[in-house]
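Participant: The sequence isn't on hand, but the structure is:
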């Protein structure tokens, strides 16, 4: 299947979240994804791992989707 170039970079806003206590590679991957998406918002959840607690993640998502 042939993909159009535009499908690789969705024009919609996208939250990209990582945990400050996650391994370095995961945090770097989150930053790379954020840089690759034109309308992303990157946030690091201090003290969280890649299994972020719902109470830590929820305010970030609510804030993102409220704008």
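Facilitator: Here it is on my side, so go on. Quick caveat, the model's predicted, so the values are computed rather than measured.

Participant: rest of the way, CA atoms for contacts and neighbours
Facilitator: Fine.

Participant: so residue 35 is in which element?
Facilitator: Following DSSP states H and E, one finds residue 35 within helix 24-36.

Participant: List the buried residues in that helix.
Facilitator: 26-27, 30-31, 33-34 (16 or more other C-alpha atoms under 10 Å).

Participant: ok, so of these, who is nearest residue 64?
Facilitator: Nearest to residue 64 among the buried residues of helix 24-36 is residue 34, at 14.0 Å by C-alpha to C-alpha.

Participant: one more structure, for comparison:
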């Protein structure tokens, strides 16, 4: 089931101490074999950290932060 795929994927990331931080429905896609895949690991943020530290965070991130980042 899709829910089990999601649980397995998040468990895999957690055991490797890799925080996802952006888990939401639009970051979960289903492939042609009906297997759920987790996307958007925030690699853009890793690239963005190389820019000026004085830039404002995107508005959509002002109201929600993943618990693993607190």
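Facilitator: Great, that's in hand. Just so we're clear, the structure is a prediction, and the values are computed from it rather than from any experiment.

Participant: Any idea what the TM-score comes out to?
Facilitator: After superposition, the two chains reach a TM-score (TM-score structural alignment, normalised by the length of the first structure) of 0.38; 40 aligned residues with a C-alpha RMSD of 3.3 Å.

Participant: one step back: I'd like the buried residues of helix 24-36 of the first structure as TSV, with distance to residue 16 of the first structure appended.
Facilitator: Compiled in TSV, the buried residues of helix 24-36 of the first structure are given as follows (distance: C-alpha to C-alpha, whole Å):
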residue	distance to residue 16 of the first structure
26	12
27	10
30	6
31	8
33	7
34	6
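
Participant: still on that earlier bit, following the helix holding residue 35 of the first structure, which helix or strand shows up next?
Facilitator: For helix 24-36 of the first structure, the succeeding helix or strand toward the C-terminus, using DSSP H and E, is strand 40-45.

Participant: Check which helices and strands that next one is in contact with.
Facilitator: With contacts taken as 3 or more C-alpha pairs under 8 Å, 6 or more residues apart in numbering; DSSP states H and E, strand 40-45 of the first structure sits against strand 14-19, helix 24-36, helix 54-65.

Participant: ok, how many other residues are close to the residue nearest to residue 38 of the second structure when sequence neighbours are not counted?
Facilitator: The spatial neighbour of residue 38 of the second structure that comes closest, neighbours along the chain excluded (C-alpha to C-alpha, 6 or more residues apart in numbering), is residue 28 at 4.8 Å. Around residue 28 of the second structure there are 14 other residues, counting by other C-alpha atoms under 10 Å.

Participant: and the gap between residue 28 of the second structure and residue 46 of the second structure?
Facilitator: As judged by C-alpha to C-alpha, to the nearest Å, residue 28 of the second structure and residue 46 of the second structure stand 21 Å apart.
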